[in-house]
Each structure stands twice: as C-alpha cells, then as structure tokens.
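Q: everything below, folded, please.
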Amino acid sequence: MISLVRMAAIALTMTGASSFDALAQSLLDRPPNLSGGWVGNTGTLYFHFLHRFSESGEPERKVSNVPTFLIAAGLPYRTLLGFNYATNSQLAPRYPNEWEFFGRFAPLVQDEGAPMDLAAQAGYNLAAEGVDGEVSLGRRVGPARLMSAGRILASPRESGRSRFALAGGATIRLGRFLALAGDVASLLNRDAGEHVAWSAGFHMAIPTTPHTLSLQAANTLTSTLQGSSRGSDMVRYGFEFTIPLTLRRYFGGGSSPPMPSGGKAGALDTTQVVTPDSDIERPAPEVQAPTPADTVVSDTARVVPPDARAGTPGTARS
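A: Have a look, this model is predicted:
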C-alpha cells in the first residue's frame, strides 16, 4: 500500500501541466464498467487505478481488495493501446494475475458531427487464454449520455468456446464537475454462479487538475471485458482515480497557441481541467477570454482567439 501511495504521488507531481499541455480525460462521460468508446488524447499516457473492497463478515471481518490498473497511450486517428492488470482476479482457477492487452478505435465521434459515437475494441486476456472483443455505441442527449455494447469473450474454462454478453449504461451530468453513472451487463446463457453484472458511481472532476475520481459500488471484481461481464452475489465498494501524462510537456513538440490581435497574448481559458502554472500568461484586460461551458474538451477541439472563435468545443469521453 505504501508503494502504491508513493507511485500515485509521483504521478500526481508529473501531471502538473499548462492549460495547453494537459487535456483532461474524464470519468464524467462513462459508468464504472463501460469504456464508453473512450480513446484518450493523442500523445498522452494514462494511468488509472481502480480498487474495490469487500468485507468477510464476522468474526474475522477481513477486508479484501481487488485492484485493476490501466496503462494506455492515446495514438493518432482516435486510437488507444494499453493493458489492464488485476492482481486478485477470480476469472480462472489458480490464476490470480489477470492481464488484458487491448486496442480501441473510434471511427465515429458525435462531438465531431457524427450522429452517435461508435467504437470497437479487441484484446487478448491471459487468464482466459483467448481473444475478447467489444463494439460500443453512445449518444449524448442533453445532460445524459447513453451507451450500449456487445461483447464476445473467450471462455476461461473451455478452450475454443466463446461467450457473448450485452451491456448498457448512462451518465447524467450534474453541472460542470459532477455526474451520476450506472450500468448493467449480462452474459447470454449464464452458467451456475454467474449473475447479472452492475455498477453505480458518483463521479467528479477535480477542479484545477486534469484528474477525475469515481466513488462506486459494483458486484463485479475487475474492469476488464471479462471481469465487467460477470456479476457475483457480493457488493464491493471502491474508487477509481485517473492520471493523464502529457508527453509533449516533457519531450517538446508542442506548439504555441494562436496570438489574438492587439493586447498582450496569452493562454485562453478553455473548458479543460488543468493544473495552473505560475508562468502561464493571462489574457490582457481588453482581450475577453471565452467562457467555459464544461470541464473537459474534445480530443480534436482547437483553441482559437476570441475574434475568430466559431463555437464552443465539445466534451471529451473517457
């Protein structure tokens, strides 16, 4: 536990970035057990840690933790590559370390003018020793975002057998920084001991940082495709915390924002959740910055000067 706290502290220190280097990635647009087609921002590394706890009851009252760690990289063309690692999985007998290596691609994005979000994921689960896949749909309707997904999963107990699952969920925004979220999923033709999977969460964006936090309850163990499709008879409570690391801040390659004509040029106030830097230039009094409409911006949103602004950027999904 001490090493985990130290690792999180180092990551938090590394993520202090300027408003143009640290585009926020948010839990406000997806429930705990669905990815919602999130593909991140190009050139950004992501570290998410999820912990779910349960208590054994009397007389021991032992507290058990089922953690899942995600490390992924946002690539061009709305692509995400990464892996999930769960240290206390019960997917396969005598195989507690569950690894899921995956790639995700989003060909349609509603914030870019498409009628809905469409994403596909394919991966390999070492515990199940097979290939898993998911196709997901999403659409934003007012403060709500609705999601559905179909999954094909390798059976961890029968080699060569495939299982199918359906999932659906939603998030409801409560202003700029808060959201309620929930989802359900079920394997088709469930075996004995397998239950409908569900989760519910209270999600928040932490102001002036690129981080998001989810306080959640679920009857699932891990957040892999396999784990989030299988419910149990035990409710676990926990949290998920997200940490983005913007590589161009440390290795260069970033470009300066456009300079508005007249007055002192500086970083415009966008809708992203960032850690302020003391050396960021602010707009001159005579230059009016755009008013934020949300806590995060889309992966493809461009920041433009006030006299050329054509609209308000959309929200990003994670």
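
Q: when you work out contacts or count neighbours from here on, use the C-alpha atoms and nothing else.
A: Will do.

Q: right, and Ala120 touches Arg104 too?
A: Yes - at 5.7 Å, Ala120 counts as touching Arg104 under the criterion of C-alpha atoms under 8 Å.

Q: more crowded one of these two?
A: Arg104 (24 against 19; other C-alpha atoms under 10 Å).

Q: buried residues in the host helix or strand of that one, which are they?
A: Assigned by DSSP states H and E, Arg104 belongs to strand 98-108. Buried positions in strand 98-108, judged by neighbour count with 16 or more other C-alpha atoms under 10 Å: 98-106, 108.

Q: mind listing what the closest residue to Gly103 other than its chain neighbours touches?
A: The shortest distance from Gly103 to any non-neighbouring residue, by C-alpha to C-alpha, 6 or more residues apart in numbering, is to Leu81 (4.5 Å). By C-alpha atoms under 8 Å, 6 or more residues apart in numbering, the contact list for Leu81 reads 72-75, 102-104.

Q: now Ala144. Nearest residue, chain neighbours left out?
A: Using C-alpha to C-alpha, 6+ apart, the nearest residue to Ala144 is Ile172, at 4.3 Å.

Q: one more, for comparison:
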Amino acid sequence: MTQKSPLAITMGDASGIGPEITVKCIAAGARAVVYGSARVMQDAVARYAPALALRVIATPDEAELATGTLEVIDAAPMAALPPVGEISAASGQAAYDSILAAIEAAKAGRIAGIVTAPIHKEALSRAGIGYPGHTEMLADHGGAARVAMMLANDDIRTVLVTIHMSLRHAIEAADFGAQMAAIRLAHEGGQALGIAKPRVAVAGLNPHAGEGGLFGDEEITIIRPAIEAARAEGIDASGPWPGDTVFMQARKGAFDVVVAQYHDQGLIPVKYLGLEKGVNITLGLPFVRTSPDHGTAFDIAGRGIADPESLVTAMDYAARLAAARGTS
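A: Presented below is the predicted three-dimensional model:
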C-alpha cells in the first residue's frame, strides 16, 4: 500500500441517509473514493451537493481526490433508483456489494481504509444476506480471526465482548476466550489511538459486578481470571467494575478504554453523549475501518436535513489510524 492510497467510503443503504451524508462529507472537503451505485450517488449529488462534480472511476488507483469532485466506483450498479425511506432488498444488496468490493480493495492494499455509511439489517435480510451488521461481514471477508467493536467519542471509548446477539446468547458467549480477545483488542485499540499504555477497565456482567457472587458468579469464575491473565501479559487491565459507574469514571479520566460485556451496556453511554461525535472502529482487522455511530434514519431520508458530522468524524479517525499504520 502506498502513501497515496485513498480512504474509501461505502455508500450504505441507498434508501437511507448514507448517500446524502456521503456527498455532504465530500463537499465539506473529505478526501475519499466512494464505493456504491454511480446512479444513486449521481442523484445524491444533484439533490444535496449540486456544486460537486461526479466522476466515475474503475479503480482507486485512478482517484485524483480533487476538491469539489466526488469520485465513485460503481461497485453496485442499480437499474433504477430505490425507494427512499423504505426497507428495500435492492438497497440491501447494493450496500452489501459495495462493502465487499471495498474489503477486497483494502485487502489488496489499494485503499488505506474503509469508512462505512449506515446499513439496514432488515434490508440485508430481504436480500437474502444473513449478516446482522458490518462487523460480522468484515470479520468473515476481511481475514480476521477475531474482531471487536470500539465505540469512541471525545469522552469515552468502549470495546464490546459480544456484539449483535440476544442478551441470553451474549451471556453464554462472554466466556474466558471472548474476555481475553476483547481486553487484548482494547489494549491494541488504545495504542492505535496514540495511548502508549492504555488503562483498560473491564465492566462486570451482573448488577454491582455480581456483589461478591450474590447476583451471579461470572465475575468470579470468568471475568476476573481473564483480567488477571491479561495483566500477566503486561496489559494494564482492572476490574470487574460495576457497569453502572465504570463509564462515569472513564469520562472523568480514570480509564482510557472500557470493555463492556454486551451491546447495549457499551453503546448506551456513548450514544447518550451524542451521536454526532460517536465513531465505531472495528479492531482486529488487517486494515482500518470506521463508521458513524448512527443508523439509516429512514424517517428523515430524502429531506436533505441529515447531519454528516458523525461521518466526518469517522473519516478523521480513519485518517489518524491509517497514518499510525503508515498506510496513508
């Protein structure tokens, strides 16, 4: 991968706000190649950023990244524009095809990293695609043995032990191996963001971190042994800490990264502080991937009022991470 390798944005679900925030992000000065439908992106430029010129290119190597120009690789040709603000199998398929094309380019070293606009899980399902989200696609197609989600904003960073599954299954999946993988990735993720020795706080699974076994023993039998094993590897890990206070302590500066046991335990604190500054980073991949911390927003799609700030922030994080890897 050369230092001229561009970042890439995947357009997301074409029926949502992905195309809109993508063109607004490029219009605001972001330098990236777009993977998606040329037809959809041309329509989005006309609607939301008519001052932009649109240029269809075949490969990232052709990108000029000129100010005022959106360069798109037609990775998901669509015969017609999809419905706006509705679940569409065609949009689900196009989003998936765009992501896979970007992954292949990243693995080949032709792009410095991927920033993904939001996708819709039900649209994927209607297209016959069995993935519940980006993270699982990236893990399967990106060549990673184990990945984790890091959600970050200006105040806190959190890494998830389990991701998109029912709470019942998440409890079963949060075993010793999953704890170790998340703690290690939290440590590596903190270092990638420039923290030499990240302080990793591990949240408990049960109320009050189990209260010494009164409310469950997972903290004693699984989580604490994983923390001790991580510390033996030289990781500054601590806990298990009660899930209802650990994020407050992290926000005050006591910790650099919090390992959360399940999806909502980790995402609610980040999203409460504001979607516009939240970024999703996939750890464990051989390339950089970030995304905004919000969904497809079908309720406002097509109205021209979607805020691109979270996507702009995701671009900023991707650029920092790619620079740290020496890939851009």
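
Q: work out the TM-score between the chains.
A: Superposed pair, TM-score by TM-score structural alignment, normalised by the length of structure 1: 0.26. Supporting alignment: 147 aligned residues with a C-alpha RMSD of 7.0 Å.

Q: with distance to His48 of structure 1 added, can I get the contacts of Leu81 of structure 1 in JSON lines?
A: What follows is these, written out as JSON lines (distance: C-alpha to C-alpha, whole Å):
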{"residue": "Ala72", "distance to His48 of structure 1": "9"}
{"residue": "Ala73", "distance to His48 of structure 1": "12"}
{"residue": "Gly74", "distance to His48 of structure 1": "14"}
{"residue": "Leu75", "distance to His48 of structure 1": "17"}
{"residue": "Phe102", "distance to His48 of structure 1": "15"}
{"residue": "Gly103", "distance to His48 of structure 1": "16"}
{"residue": "Arg104", "distance to His48 of structure 1": "16"}
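
Q: between the residues you listed, which is closest to Ala154 of structure 1?
A: Ranked by distance to Ala154 of structure 1 (C-alpha to C-alpha), the contacts of Leu81 of structure 1 are led by Phe102 at 14.0 Å.

Q: return the distance of the residue lying closest to the closest one once chain neighbours are set aside relative to Leu108 of structure 1.
A: Nearest residue to Phe102 of structure 1 in three dimensions, chain neighbours excluded: Gly123, at 3.9 Å (C-alpha to C-alpha, 6+ apart). Taken as C-alpha to C-alpha, to the nearest Å, the spacing of Gly123 of structure 1 relative to Leu108 of structure 1 amounts to 20 Å.

Q: what's the longest helix in structure 1?
A: Identified as the longest helix of structure 1 according to DSSP state H is helix 2-14.

Q: show me which residues of that one are buried.
A: Buried positions in helix 2-14 of structure 1, judged by neighbour count with 16+ other C-alpha under 10 Å: 8, 12.

Q: check which element follows that helix along the chain.
A: Toward the C-terminus, helix 2-14 of structure 1 is succeeded by strand 44-55 as the next helix or strand (DSSP H and E).

Q: correct me if wrong: the residue nearest to Ala144 of structure 1 contacts Val141.
A: No - applying C-alpha under 8 Å, one finds Ile172 of structure 1 not in contact with Val141, separated by 9.6 Å.

Q: those two: which has the busier surroundings?
A: Per other C-alpha under 10 Å, whichever of Ile172 of structure 1 and Val141 has more neighbours is Ile172, with 22 against 9.

Q: buried residues, the helix or strand where the more buried one lies. List them.
A: Using DSSP H and E, Ile172 of structure 1 falls within strand 162-173. By 16+ other C-alpha under 10 Å, the buried positions in strand 162-173 of structure 1 come out as 163-173.

Q: show me the helices in the stretch 1-150 of structure 2, by range?
A: 18-27, 38-48, 89-107, 121-126, 134-142 (DSSP state H, counting those that start in this stretch).

Q: Arg325 of structure 2: which of these is closest?
A: Of all these, helix 89-107 sits nearest to Arg325 of structure 2, with 13.2 Å by C-alpha to C-alpha.

Q: name the helices or strands packed onto that closest one?
A: Other helices and strands packing on helix 89-107 of structure 2, by 3 or more C-alpha pairs under 8 Å, 6 or more residues apart in numbering; DSSP states H and E, are strand 7-10, strand 32-36, strand 113-116, helix 121-126, helix 134-142.

Q: as CSV, the ones you listed with mean neighbour count and distance to Ala106 of structure 2 would be great.
A: Shown next, in CSV, are those (neighbours: other C-alpha atoms under 10 Å; distance: least, C-alpha to C-alpha, whole Å):
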stretch, mean neighbour count, distance to Ala106 of structure 2
strand 7-10, 30, 9
strand 32-36, 30, 12
strand 113-116, 30, 6
helix 121-126, 19, 22
helix 134-142, 17, 9
